[in-house]
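K.L.:
3D, please:
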Amino acid sequence: MSLEIDDTRAWGPPYAKPTLGKHTTGPGESAYYLAVNRNKKSVGLSFAHPAGVDILHRLVRECDVLVENYLPGSLAKYAMDYETVSNINPSLIYASITGYGQTGPYRDRAGYDVMVEAELGLMHITGERNGPPVKVGVAVTDLTTGLYTSNAIIAALLGRIKSGKGQHIDASLSDCQVATLANIASSALISGEKDSGRWGTSHPSIVPYKAFKTSDGDILLGGGNDRLYGILCTKVGKQEWIIDERFKTNAQRVKNRDVLEQLIENETRKKTTHEWLEILEGCGMPYAAINDIQTTLKHEHVLARKMVQEVDHPTCGPMKLVNTPIKYSVSTPGIRTPPPTLGQHTDEILKDTIGMSEEDIDNLRSEGVVA
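P.N.:
Reported below is the predicted structural model:
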């Protein structure tokens, strides 16, 4: 069992029951909440109250994993820091997710995805070639940090099988952002150069490999080698470009990038995106329409892969959510339960997991300890 400690301000209306804390989030935050909290159960609990801390400690005894995202040291005053709870349950895997980690000069700074994108390189390399830096369209650093942390938790659980001991995982947005600079970071470390800047949809060393305008949208074309470049030329009806001395090799195409890309776009603008998709079907060259989100969620391949699932929410009624992306040969993961309202499962968890009576729960609720 896993225990996740969240501030009630993360539970935005209209999907929450605002019984504890002040709710300041809006529809965007509520949608974010819905996106990441399916298959979870919610206990509304005030751990500013000693009885609330006692409940958390009793839950810790039953848990394999605890995940928290408070500033370093913040939970010590509630006796929910790693040192305290690891004494209660030495096999516990305790994962702390923060903006800048448990150590370092920025450890006490609040961390938000967009700030980390800006400060640690991602925003600088994102955007059009001659345009300003921009943030990624989703909170990608939040997401990658969650993925790194889940991998770390699994590794720690496997380690516990051998050692019998838990451990504290220190995960931060900043570290994960630096890690996901990947080949860009490696190139800069090796070359000593600043970086290659922003490239939009283009590839810095392969031409043609970018998005081109059509008569009604955009299409991404990947002529990644001489053979694929030849297919592109044939499909746009310009076979003469294959033997053009300016474009015969990738090195020459990179040198004459602006000329070739403009020539290609002059052709792609003559047809709709759908027409180009039909022309390119089965050609063997990588290509893709650039779709908006609604088109993506209705895409035939997305639906065939069951990436959209409808569930019945107790407050909102039927709603569609993005499904888990991983398929297994035996297991069948999916959305078992919709995202809970705040405190929806308080009675269930306190009764079934730590054996509290209805009378005890009612008394705690009257005192404002649980909701």
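K.L.:
CA only for contacts and neighbour counts going forward, please
P.N.:
Fine.
K.L.:
ends of stretch 198-206, what's the gap?
P.N.:
15 Å (Cα to Cα, to the nearest Å).
K.L.:
nope, stretch 344-358 is what I meant
P.N.:
15 Å.
K.L.:
for stretch 93-112, same thing?
P.N.:
Start-to-end, stretch 93-112 (Cα to Cα) is 24 Å.
K.L.:
let's see this one next to it:
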Amino acid sequence: MRPLEDVRIIAVEQYGAGPFGSVHLADLGAEVIKIEDPRAGGDVGRYVPPYAEGEDSLFFETFNRNKRSLSLDLSSPEGRAVFEDLVKVSDAVYSNLRGDVPAKIGITYDDLKHLNPAIVCCSLTGFGMTGPRSKEPGYDYVLQGLAGWMDLTGDPEGPPTKSGLSMVDYSGGFVAAISLLAGLHAARRDGVGMDCDVSLYDTAIGLLTYPAVWHLNAGFVPERTRHSAHPSLVPFQAFEAADGWLVVGCAKEKFWQRLAVVIGHPEWAGDPRFATFADRRRNKDVLLPLLEEIFRRRTVDEWLKPLYAASIPCGPINDVPAAMKEEHTLARDLLVETEHPHWGTVRQVASPVRVGADRPAYRRAPRRNEDFGHVVRDLLGYDDTRISTLTDAGAFGPLPDGDTTPASGGGAAASGGGASEGVGAVGS
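P.N.:
Next comes the predicted model:
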């Protein structure tokens, strides 16, 4: 069995942060049942451009492989009844909504424990379920600014800069997945579930790590550094070569001693201006211009060969196409393929989570409501009469005139991705 093959998760999730956290659990074998609001056209991620046609988007494929999809209107009593039946046979309810929404729509532990005392309710929200900002929507860009990340990033002479990736979203997804797994472990041990109140804000503040500790205890005020230089280790930064850029880092004294030899100045290893971490930091305005002038004399490859040979931490600054072609990327099986009815063969990056020797099996992301039959018949045991009654009552969304089957694959619900306070609520 795969590590999480005995785990079933109801995912009331959307867009990036929440689906990013649960996709790794799905890759590890968990059955992740993605609840999609039929009133909003399902997960808004289905419509993210530029690579989107109808409800098929490569953005959605990225975050939802190996999952199942069920269209379910949680705002209707009948849809709620189906959801509660799912809670009875599941291990966790996982969501990424605005901080006040989980309680508002009744998906916290107190709301569900009478159905399943061991249920774990993991809520990844923008700002958490308590505090003055709990009702605010949270987005990666906003959080990078609010938590001080943008002030730390970019050139000293330039504006505050966002990371090229949505690192608060992705880190928040990982934090939520860790919290959910810890909750599951405790629930299986003790027979009692709980809430996991996780937020993007908490994640962003927590990741300030040592700069925050330096500030809180020594009054340190972080500043942006030229060429992405490390705040205390010199040299450890990007250097411009004759044909591109590379990173060189001396995180240990032995690396500086080796670098001095590679660049043709072995005497600098013992130079009192540069001999120690403290000396180099104190005299960085002298040392760095000297190093920059030297590195501009050769190409990136001409520098990397002797640097690798000397075991000095270094690497080229690749663009994304180059990173996808890196020999190590291929050797680590980090590119995987799935087959999709619209996109054909979809290539994407594998989960970095590794458990044991077996590699995950990858299945494309589900079309909207694709797993209706599996969920309502196989898991819940509903018969035709029950399904028909729930369908007519709107549990699975509105039906087009003359149709008698729930919306599937975008055939019945409005396409667009508008948000409601329920499943489609803007959260994280």
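K.L.:
in the second structure, what sits opposite Glu300 of the first structure in the alignment?
P.N.:
Mapped onto the second structure by TM-score structural alignment, Glu300 of the first structure lines up with Glu327.
K.L.:
which strand or helix spans Val101 of the first structure?
P.N.:
Wrong residue type there; residue 101 of the first structure is Gly, not Val. Per DSSP states H and E: Gly101 of the first structure is located in neither a helix nor a strand.
K.L.:
apart from its neighbours in sequence, what residue is nearest it?
P.N.:
Leaving aside its sequence neighbours, Gly101 of the first structure sits nearest to Ser172 (Cα to Cα, 6 or more residues apart in numbering; 4.8 Å).
K.L.:
just give me the neighbour total for that neighbour.
P.N.:
24 (other Cα atoms under 10 Å).
K.L.:
what residue of the second structure matches up with Tyr100 of the first structure?
P.N.:
By TM-score structural alignment, Tyr100 of the first structure lines up with Phe127.
K.L.:
correction: Asp6 of the first structure
P.N.:
Under TM-score structural alignment, Asp6 of the first structure pairs with Glu13 in the second structure.
K.L.:
quick one: its match and Thr299 of the second structure, what's the gap?
P.N.:
From Glu13 of the second structure over to Thr299 of the second structure (counting by Cα to Cα), the distance is 47 Å.
K.L.:
returning to that earlier point: could you report the neighbour count for the match of Tyr100 of the first structure?
P.N.:
The tally of other residues near Phe127 of the second structure (other Cα under 10 Å) stands at 28.
K.L.:
thinking it is in contact with Gly99, fair?
P.N.:
Yes. With contacts defined as Cα atoms under 8 Å, Phe127 of the second structure counts as touching Gly99 at a distance of 6.3 Å.
K.L.:
now do the shared contacts for those two.
P.N.:
Ser134, Lys135, Glu136, Pro137 (Cα atoms under 8 Å, 6 or more residues apart in numbering).
K.L.:
aligned against the first structure, show me the partner of the last one.
P.N.:
In this case it means Pro137 of the second structure. Using TM-score structural alignment, Pro137 of the second structure lines up with Ala110 in the first structure.
K.L.:
doesn't Ala51 of the first structure lie inside a helix?
P.N.:
Yes. Using DSSP: H, G, I helix; E, B strand; the rest coil, the assignment for Ala51 of the first structure is a helix.
K.L.:
so what does it match up with in the second structure?
P.N.:
Match for Ala51 of the first structure (TM-score structural alignment): Glu78.
K.L.:
residue contacts, the closest residue to its match other than its chain neighbours?
P.N.:
Nearest in space to Glu78 of the second structure, with sequence neighbours left out and distances taken as Cα to Cα, 6+ apart, is Ala395 at 4.9 Å. Residues counted as contacts of Ala395 of the second structure (Cα under 8 Å, 6+ apart) are Leu72, Asp73, Leu74, Ser76, Pro77, Glu78, Gly79, Arg80, Val82.
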